[in-house]
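J.: Quick one: sequence and predicted model below, then my questions.
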Amino acid sequence: MTAKPQEHLYPQFEKMLSRREREERLGQRAHVFWLYGLSGSGKSTLAIALEKTLFAQGRVVQVLDGDNIRTGLNSNLGFSDEDRLENIRRIAHVARLYADSGLIVITSFITPRAELRQLAREIVGPADFSDVYVKASYEACASRDPKGLYAKVKAGEVKQFTGKDSGFEEPAAPDLLIDTERETVEQSLQRLLDYTTPRISL
């Protein structure tokens, strides 16, 4: 019988620096803030604004953005249900690695289905995970169209597009809901900061 690859692995986690030691050195508590919503809802804008604000406060922060990840780590994945799940699985493990290093992690991914958000929460760990729904209607996102994607969808050039060909499941009770149709970027950022601060302070 052929042995599974995992049978030849010998993790050394207990010999490494602890997460607590890293957090104390950095003066912060690690946490993963998972921003999700339709393309064009404002996820990346808020993630980057939050990163810059926290960095200015002396925090050590890492942003994981959907487009960046898909051009590198997940460049071999498409947009089928199976590939979307694998995309989120990999990202969640990367986010957990950063959190274990004591970093504050801000992600920006569409994450359209509840099962994907639950998978990410389970991988990261519920105590270290906050899901932040960045809400905006399909029509509002299409009117913004910062990447020109909605125009391509309308022209039939993009398939499996979330909100049109592929559904988006709105969360029943997100940890934080930010409605970018009703708030300015400044208002949304302030609410993010108000939510974030107590969760990253030692």
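T.: Arrived safely. Predicted model only: the values in this text are computed from it and were never measured.

J.: alpha carbons only for contacts and neighbour counts from here, please
T.: OK.

J.: how far does stretch 50-63 sit from the chain's center?
T.: How far stretch 50-63 lies from its chain's middle: 15 Å, per Cα atoms, centre = their mean, to the nearest Å.

J.: how many neighbours does the closest residue to residue 80 other than its chain neighbours have?
T.: Sequence neighbours aside, residue 160 is the residue nearest to residue 80 in space, at 7.6 Å (criterion: Cα to Cα, 6 or more residues apart in numbering). Around residue 160 there are 14 other residues, counting by other Cα atoms under 10 Å.

J.: mind checking how far residue 160 is from residue 122?
T.: Going from residue 160 to residue 122 by Cα to Cα, to the nearest Å gives 26 Å.

J.: is it true that the residue nearest to residue 80 touches residue 168?
T.: No. If you go by Cα atoms under 8 Å, residue 160 and residue 168 don't touch, sitting 11.4 Å apart.

J.: Report the buried residues of the top helix by length along the chain.
T.: If you go by DSSP state H, the chain has its longest helix at helix 81-100. Using 16 or more other Cα atoms under 10 Å as the test for burial, helix 81-100 gives 84-92, 94-96, 98-100.

J.: Check it against this one:
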Amino acid sequence: MEVSHNITWHNSIVTKKDRREQNGHESFILWFTGLSGSGKSTLSNAVAKALFDRKINNYVLDGDNMRFGLNKDLGFSEMDRTENIRRIGEVAKLFVDSGQVVLTAFISPFQNDRNQVRELVEQNEFIEIYVKCPLDECEKRDPKGLYQKARSGEISGFTGIDSPYEEPSDPEIVIETSLHSLDDCVKQVLDYLVVQQYI
């Protein structure tokens, strides 16, 4: 995508550092990635509530929700999926600059797309969380009935069935939702943030 040559970046008087100091905490991206049905939305919202209870300003960007507005013009081709993640990465970067924690729940199946989002922000501002769950367990859950539609041929190019999911090569956190309760999964994320001095 070509950038216009007739634009100039305008620096803000209030800086990211200023906003962090006013908020009283760091700002960063918690990027939840995993198969459909793995528990990304459930876990990200539960973590958001736990952070909110600690008075940490945060917001959840959910994959389906974003397709009702900002990304409603995108389909599910590989090109559209890449553009979907590019846009979300740019929005997430704005949240980090605003001094808030942003949690994103997107399948984001391609490693290169996730890497490009990581490169948008500074070191230690992108925390990749692999919400790991076996495909057969995701299919059993099938909260939206999408796996059934994919198996019957109603949906094509569905991640995990006839479109690949590239597991994170070196995520900061791996949460196995099929092995742990939601409370335990939330605790794993919070423990990491505490140990790494994010919160």
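T.: Nice, I can see it. These figures come from a predicted structure and were not determined experimentally.

J.: related to what we said a few turns ago, output the contacting helices and strands for the longest helix of structure 1.
T.: On a contact count with 3 or more Cα pairs under 8 Å, 6 or more residues apart in numbering; DSSP states H and E, helix 81-100 of structure 1 meets strand 31-36, strand 61-65, strand 104-108, helix 114-124.

J.: okay, and it goes to which residues in structure 2?
T.: Mapped onto structure 2 using TM-score structural alignment, helix 81-100 of structure 1 spans residues 78-97.

J.: what about the matching stretch, how far off from structure 1?
T.: In this overlay with structure 1, the average offset of stretch 78-97 of structure 2 from its partner residues is 0.5 Å by mean Cα distance after the TM-score superposition for structure 1.

J.: Identify the residues contacting the residue most central in space within structure 2.
T.: Most central in structure 2 under Cα atoms, centre = their mean is residue 104, positioned 2.7 Å from the mean C-alpha point. By Cα atoms under 8 Å, 6 or more residues apart in numbering, residue 104 of structure 2 lies in contact with 29-32, 44, 60-63, 92.

J.: Adding distance to residue 143 of structure 2, write those out as TSV.
T.: Formatted as TSV, the contacts of residue 104 of structure 2 follow (distance: Cα to Cα, whole Å):
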residue	distance to residue 143 of structure 2
29	26
30	23
31	21
32	18
44	16
60	19
61	19
62	15
63	15
92	26
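
J.: closest to residue 8 of structure 2 among these?
T.: Lowest distance from residue 8 of structure 2 to those (Cα to Cα) belongs to residue 92, with 21.3 Å.

J.: Return the longest strand in structure 2, judged by number of residues.
T.: For structure 2, the strand with the greatest residue count under DSSP state E is strand 126-132.

J.: Can you check which part of structure 1 that one sits on?
T.: Using TM-score structural alignment, strand 126-132 of structure 2 pairs with 129-135 in structure 1.

J.: What lies in contact with that stretch?
T.: Identification of contacts with stretch 129-135 of structure 1 by Cα under 8 Å, 6+ apart yields 31-38, 41-43, 117, 121, 171, 174-181.

J.: starting at the chain centroid, how far to that stretch?
T.: Its chain's C-alpha centre and that of stretch 129-135 of structure 1 lie 8 Å apart, by Cα atoms, centre = their mean.
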